[in-house]
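Asks: quick check, what structure comes out for this input:
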Amino acid sequence: MRLDLEHDEVDLEHGDLELEGRIAVASNATFVGTIGDVAVVYKPVAGERPLWDFPDGTLASREVAAYLVSQALGWTIVPLTWMREGPLGVGMVQRWQEPDHERDPVDVVPSHAVPDHWRTVLEGSDEGGRPLTVIHEDSAALRRIAVFDVLVNNADRKGSHILPVSEGHRYGVDHGVTFHTEPKLRTVLWGWMDEALDPDEIAGITQVRAKLDGELGEQLATLLSGPEIEALTARCERLLATRTFPRPEGDAPAVPWPLF
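Replies: Alright, predicted model coming up:
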């Protein structure tokens, strides 16, 4: 469960972090850069935009906590993520993953053209009144992200926060608004609602629950509040009891906006 920050001859924890540009569409200050020959994303705590429902200055820590839960699941959903000093102060650093968008796992298509074996999330219409459907692929990799999002209580799983890479793997990124104590799950991955979890998914959740009583719990205690860790534990236990994908809870929208 310890962070492995070794990469050939590059010191990812202390090596020079050189900024190369800023991601202008991000809500919070987000930069791309390099540490040696390693491409990274850097989100300084000083650049976080205040939110009414999350404590100020905690988004970077939540991103690292999400990585630790991903590692505990054993599914490599979140790219390597850690906290360190950077040009604009302490922040979250994450290894860059170059997506392959030949086949995005989440899409919007005309309602008459939904491919076989894809899941429907929402139906609506465009400005001309033509029916549209929000869909996502029906794959084991995407199911794992959906389970992960339930555990971390992800309040912002946009389609663009899923990075398709080679051989069918999918990474999840942008986990700053996670681990709230209240139900906050907002996601575009509702296609398996009420369906049974498979044995691999149950095994992953079981691992997280067990590790919360050991090293994982100790690591998360440096990143999250006590009630937030208790809520994570309760979500694990609830999934293990129901063994099904949940339905939306509460009065908040069940999907993020924008969707991508």
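Asks: every contact and neighbour count from this point should use C-alpha atoms.
Replies: Will do.
Asks: just give me the neighbour total for Val108.
Replies: 19 (other CA atoms under 10 Å).
Asks: quick check: Val32 touching Arg22?
Replies: Yes - checked against CA atoms under 8 Å, the pair Val32 and Arg22 is within contact range at 6.1 Å.
Asks: who has more neighbours, the two?
Replies: Between Val32 and Arg22, counted using other CA under 10 Å, the more crowded position is Val32 (20 against 15).
Asks: another sequence for comparison is provided below:
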Amino acid sequence: MSTRELNLLTDGRVELVARIPRSSNATFLVRVSCGEDSSYAVYKPELGERPLHDFEPGLYRRERAAYLLSRHLAWDLVPPTVIREDAPLGVGSLQWFVECDFREHYFTLHTEAPEIHGVLAQLALFDVVANNTDRKSGHVLRGHDGRVWGIDHGLCFSAVFKLRTVIWDFAGEAIPEPLLRDISALAGAVPEDVAELLDDEEVAALQRRVARLLREGVLPIDRTGMRYPWPLV
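Replies: This next block holds a predicted model:
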């Protein structure tokens, strides 16, 4: 992604286009524009969040934290995401809209595109590090340029391990050494811009998850058969 995307998201005028259906929380397609330049983004205002017993209000901060974590790892698995205080419905996250074929999702991609299995396994590792509790199949996109993206990270970073994901095809496989090197620094310190979006217990839990991954060197196995989101897609 170029600086254009971040500039539009950070400084562009935000115009509501439509509400995105079938989302648990109020989610909107918006147009962001700076002068003659414009594009689409996904807006998730705090005002539209459903109250949850296990996550405090402000899920938009976790959307931003997931993007920053992916960027610090140089994995670029999460579309550019910013926090806007001046959006039409108040503070929330603004994420670059991925142009893709929405008939594709994790299950179809895993079956029909074996050449991207390495990236899918990398996304599985990212979800363990971030403690993603909601990796549905439809939250994995392949852009028209062929890049794979993970979206919808509002339910990440809990201090309690509650991983729920559809990406179990790589469970038990060894994590490639380059990826272990990428995450190793997180065991000692979480980047400040990520940590400031979480509480202290969540930061410490992230470090413990990374330390365990480094120690075991494999992607976890779900021995309960229960660690799936619903609906699956």
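Asks: next, the TM-score between them, please.
Replies: The TM-score (TM-score structural alignment, normalised by the length of the second structure) is 0.88; 228 aligned residues with a CA RMSD of 2.7 Å.
Asks: for the spatially most central residue of the second structure, which non-adjacent residue is closest in space?
Replies: Centroid-nearest residue in the second structure: His153, 3.9 Å away (criterion: CA atoms, centre = their mean). In space, and not counting its chain neighbours, His153 of the second structure is closest to Glu63: 5.0 Å by CA to CA, 6 or more residues apart in numbering.
Asks: got the contact list for that neighbour?
Replies: Thr81, Ser93, Asp152, His153, Gly154 (CA atoms under 8 Å, 6 or more residues apart in numbering).
Asks: what of Asp194 of the first structure?
Replies: Thr244, Phe245, Pro246, Arg247.
Asks: what's the closest non-adjacent residue to it?
Replies: Phe245 (5.0 Å).
Asks: burial check on the corresponding residue of the second structure for that neighbour, number of neighbours?
Replies: Under the alignment (TM-score structural alignment), Phe245 of the first structure pairs with Leu219 of the second structure. By other CA under 10 Å, the residues close to Leu219 of the second structure number 19.
Asks: I'd say Leu219 of the second structure and Pro176 touch.
Replies: No - with contact defined as CA under 8 Å, Leu219 of the second structure does not reach Pro176; the gap is 10.2 Å.
Asks: to which residue of the first structure is the residue nearest to the centre of the second structure aligned?
Replies: Aligned partner of His153 of the second structure by TM-score structural alignment: His175.
Asks: can I assume that match is in contact with Asn154?
Replies: Yes - if you go by CA under 8 Å, His175 of the first structure and Asn154 touch, sitting 6.9 Å apart.
Asks: shared neighbours of those two, which are they?
Replies: When CA under 8 Å, 6+ apart defines a contact, no residue borders His175 of the first structure and Asn154 alike.
Asks: ok so, going back, quick one: contacts for the match of His153 of the second structure?
Replies: With contact taken as CA under 8 Å, 6+ apart, His175 of the first structure is in contact with Leu59, Arg62, Glu63, Ala66, Asn154, Asp156.
Asks: ok, whatever residue of the second structure lines up with the last one - contacts?
Replies: I take that to be Asp156 of the first structure. If you follow Asp156 of the first structure across to the second structure using TM-score structural alignment, you land on Asp134. With contact set as CA under 8 Å, 6+ apart, Asp134 of the second structure has these partners: Asp152, His153, Leu155, Cys156, Leu163, Arg164, Thr165, Tyr228, Pro229.
Asks: which residue packs closest to the first one, ignoring adjacent ones?
Replies: When you say that, I think you mean Asp152 of the second structure. Closest to Asp152 of the second structure by CA to CA, 6+ apart is His139, at 6.3 Å.
Asks: isn't that neighbour right next to Glu104, touching?
Replies: No - the criterion here is CA under 8 Å, and His139 of the second structure misses it with Glu104 at 10.2 Å.
Asks: now name the helix or strand holding Val128 of the second structure.
Replies: Taking DSSP states H and E as the definition, one finds Val128 of the second structure inside helix 117-130.
Asks: what's next to that helix, contact-wise?
Replies: With CA under 8 Å, 6+ apart, helix 117-130 of the second structure has contacts from 66, 70, 77, 110, 135, 148, 150, 156-157, 163, 167-168, 170, 179, 206, 209-210, 219.
Asks: which members of these occur in helices, if any?
Replies: When DSSP state H is applied, the contacts of helix 117-130 of the second structure are split such that Ala66, Ser70, His110, Leu179, Leu206, Arg209, Val210 fall in helices.
Asks: tally of neighbours for the fourth one?
Replies: Yep, that's Leu179 of the second structure we're talking about. For Leu179 of the second structure, the neighbour count with other CA under 10 Å is 15.
Asks: and it, what does it touch?
Replies: Per CA under 8 Å, 6+ apart, neighbours of Leu179 of the second structure: Gln122.
Asks: try the second one
Replies: Neighbour list for Ser70 of the second structure: Asp76, Leu77, Val78, Phe126 [criterion: CA under 8 Å, 6+ apart].
Asks: likewise the third one?
Replies: Applying CA under 8 Å, 6+ apart, we find His110 of the second structure in contact with Ile116, His117, Leu120.
Asks: again, only using 7 Å
Replies: Contacts here follow CA atoms under 7 Å, 6 or more residues apart in numbering; on that basis His110 of the second structure touches His117.
Asks: distance-wise, check it relative to Thr165 of the second structure.
Replies: Distance from His110 of the second structure to Thr165 of the second structure, counting by CA to CA, to the nearest Å: 14 Å.
Asks: starting at the chain centroid, how far to the strand ranked longest in the second structure?
Replies: Under DSSP state E, the strand in the second structure containing the largest number of residues is strand 37-45. Centroid displacement of strand 37-45 of the second structure relative to its chain, using CA atoms, centre = their mean, to the nearest Å, is 16 Å.
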